[in-house]
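missing the sequence, but the structure's below:
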């Protein structure tokens, strides 16, 4: 039975998982969930699809799993992946996992929060975020991006050193997100910019495919509507 991936391309981890599965040639049925329409908020969705009412998640036959990092590990084990994207070697895998664990309270938290406060919540509520509060969110994000550039990318061209991995995919998808709110994460960060360009190239054409929606929003300089 074919794996089903439920996702929305406006979701950062959705994009990361989509790219990861495509690159590793893992067959799956693409099931898009229109978050903007609120279909995930119904009791039916919670009962029949995902108890957490979020994306991404998978159905693999009768088995259901949420949380993008857990899905990466499950799929990698089931399909016996052993490559740079998610290696079996203990220390190499641990280095990938180190970033995947770190990102939750850092790259993902700060980039997503800025995106939500600057663009998404004002669109949904019709009320802009207080400028002083928004500046704090931007400062937190700036600090996080500085850490990515000066620590995670200090010892090689990729997050874990000399080889690209799924850690780079997740990092890039999160760092792309503020572009929809009119913020360029690479401005004044040459190391980060060069790394992001490498990731885009290495993950082509799936990277561009997954970022089609976000690129359209970004082209409008933070003034796009849902």
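Received it, and whenever you're ready, just let me know what you need. As the structure is a computational prediction, the values presented were derived from the model and not from experiment.

rest of the way, CA atoms for contacts and neighbours
OK.

Which helix or which strand is home to residue 71?
Residue 71 is located in helix 68-78, with elements delineated by DSSP states H and E.

helices or strands up against the helix or strand following that helix?
Beyond helix 68-78 in the direction of the C-terminus, DSSP H and E gives the next helix or strand as helix 90-102. The contact analysis (3 or more C-alpha pairs under 8 Å, 6 or more residues apart in numbering; DSSP states H and E) places helix 90-102 against helix 166-176.

by contact count, what packs against the helix it packs on?
Counting contacts by 3+ C-alpha pairs under 8 Å, 6+ apart, helix 166-176 packs against helix 12-23, helix 90-102, helix 107-115, helix 190-202.

Comparison target, given below:
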């Protein structure tokens, strides 16, 4: 039987879901190789990349010829296939369902609302050369604030992590999204002490893989003016 090849992943670490995939692979020590795709240079628009993912988005995973897109699916596949420590994606049905509940909610709330702040404060001004209207940013922050309150009330509650006593894929996807506005010098959790404590707990659980994956974002943050 042929030896299994290392998993290949195509990533741009300015992308929140890509960071989640890299952190998971590093944390679980799953053998892998990373192929960087620079979105800012349009490397995702090439015909070669389109053969892997017709949507021309990252991340993409290739495992022994099996191609998978979408971070949620990639993370769950890796957890199942490579027998990752059970806390990441529990086998017990009710505990697993709580992770699935968050990851389904994530795509309609945490992801778009945190990303919108980053897009308005960082990406659009870079693309257009003009600052975004303050009223648009304020509206986005209000929407994000409502999502953060729901995140606390529905998922974090009084437990250490979003789905219980241990870190799961839910925490990983969530933290990478909530870090994104850092790229514009904004810490969106500064008025949410419960989430701040949770963030510290997640960072501690992930050790060096967290800061490694976020190094590109930290460099952007260091160039930006802090938002009050």
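Okay, I see it. In this text, all values refer to a predicted model and were calculated from it rather than measured experimentally.

picking that back up, now the helices and strands packed on helix 166-176 of structure 1 in JSON lines, please, with extra columns for mean neighbour count and distance to residue 163 of structure 1.
Output for these, formatted as JSON lines (neighbours: other C-alpha atoms under 10 Å; distance: least, C-alpha to C-alpha, whole Å):
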{"stretch": "helix 12-23", "mean neighbour count": "22", "distance to residue 163 of structure 1": "15"}
{"stretch": "helix 90-102", "mean neighbour count": "15", "distance to residue 163 of structure 1": "10"}
{"stretch": "helix 107-115", "mean neighbour count": "22", "distance to residue 163 of structure 1": "20"}
{"stretch": "helix 190-202", "mean neighbour count": "16", "distance to residue 163 of structure 1": "11"}
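
Figure out which of those is closest to residue 54 of structure 1.
Across those, residue 54 of structure 1 has its closest neighbour in helix 12-23 (10.1 Å, C-alpha to C-alpha).

Where does the helix or strand that that closest one is followed by end up in structure 2?
Later in the chain than helix 12-23 of structure 1, the nearest helix or strand by DSSP H and E is strand 28-32. With TM-score structural alignment applied, strand 28-32 of structure 1 matches the range 32-36 in structure 2.

Give the buried residues for the matching stretch.
For stretch 32-36 of structure 2, the neighbour count (16 or more other C-alpha atoms under 10 Å) marks residue 32 as buried.

mean distance, it to its aligned residues in structure 1?
Compared with structure 1 after the fit, stretch 32-36 of structure 2 shows a mean deviation of 0.9 Å (mean C-alpha distance after the TM-score superposition for structure 1).

Run through who's touching that stretch.
For stretch 32-36 of structure 2, the surrounding residues in contact (C-alpha atoms under 8 Å, 6 or more residues apart in numbering) are 6, 7, 8, 9, 10, 11, 12, 25.

what residue of structure 1 takes the place of residue 198 of structure 2?
Matched by TM-score structural alignment, residue 198 of structure 2 corresponds to residue 195 in structure 1.

quick one: that match from residue 143 of structure 1, how far?
According to C-alpha to C-alpha, to the nearest Å, residue 195 of structure 1 stands 18 Å off from residue 143 of structure 1.

same check, this time on residue 5 of structure 1
Taken as C-alpha to C-alpha, the span from residue 5 of structure 1 to residue 143 of structure 1 is 33 Å.

now the longest helix belonging to structure 2: which residue numbers in structure 1?
Identified as the longest helix of structure 2 according to DSSP state H is helix 134-150. Mapping helix 134-150 of structure 2 onto structure 1 (TM-score structural alignment) gives residues 131-147.

Tell me which residues are up against the matching stretch.
Residues from elsewhere that reach stretch 131-147 of structure 1 (C-alpha under 8 Å, 6+ apart): 106, 107, 110, 111, 113, 114, 117, 118, 185.

quick one: which two of those residues are the most distant?
106 and 118, at 17.7 Å, using C-alpha to C-alpha across those.

which of those two has more neighbours?
residue 118 (25 against 19; other C-alpha atoms under 10 Å).

per the alignment, the more buried one corresponds to what in structure 2?
Aligned against structure 2 by TM-score structural alignment, residue 118 of structure 1 finds its counterpart in residue 121.

what separates the nearest residue to its match once chain neighbours are set aside from residue 175 of structure 2, distance-wise?
Leaving aside its chain neighbours, residue 121 of structure 2 sits nearest to residue 184 (6.0 Å; criterion: C-alpha to C-alpha, 6 or more residues apart in numbering). Separation of residue 184 of structure 2 from residue 175 of structure 2 (C-alpha to C-alpha): 16 Å.

between these two, which one's more packed in?
Taking other C-alpha under 10 Å, residue 184 of structure 2 and residue 175 do not tie; residue 184 has more neighbours (24 against 21).

Structure 1: which residue goes with that one?
Under TM-score structural alignment, residue 184 of structure 2 pairs with residue 181 in structure 1.

Would you confirm that that match contacts residue 216?
No - under the criterion of C-alpha atoms under 8 Å, residue 181 of structure 1 is not in contact with residue 216, lying 11.5 Å apart.

contacting residues for residue 179 of structure 2?
residue 187.

Likewise for residue 153 of structure 1?
159, 160, 161, 191, 192.

need these in CSV with distance to residue 75 of structure 1, can you?
CSV is the format used below for the contacts of residue 153 of structure 1 (distance: C-alpha to C-alpha, whole Å):
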residue, distance to residue 75 of structure 1
159, 21
160, 21
161, 23
191, 31
192, 29
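
Let me know the outermost residue of structure 1.
In structure 1, the residue that sits farthest from the middle, by C-alpha atoms, centre = their mean, is residue 132; the gap is 27.0 Å.
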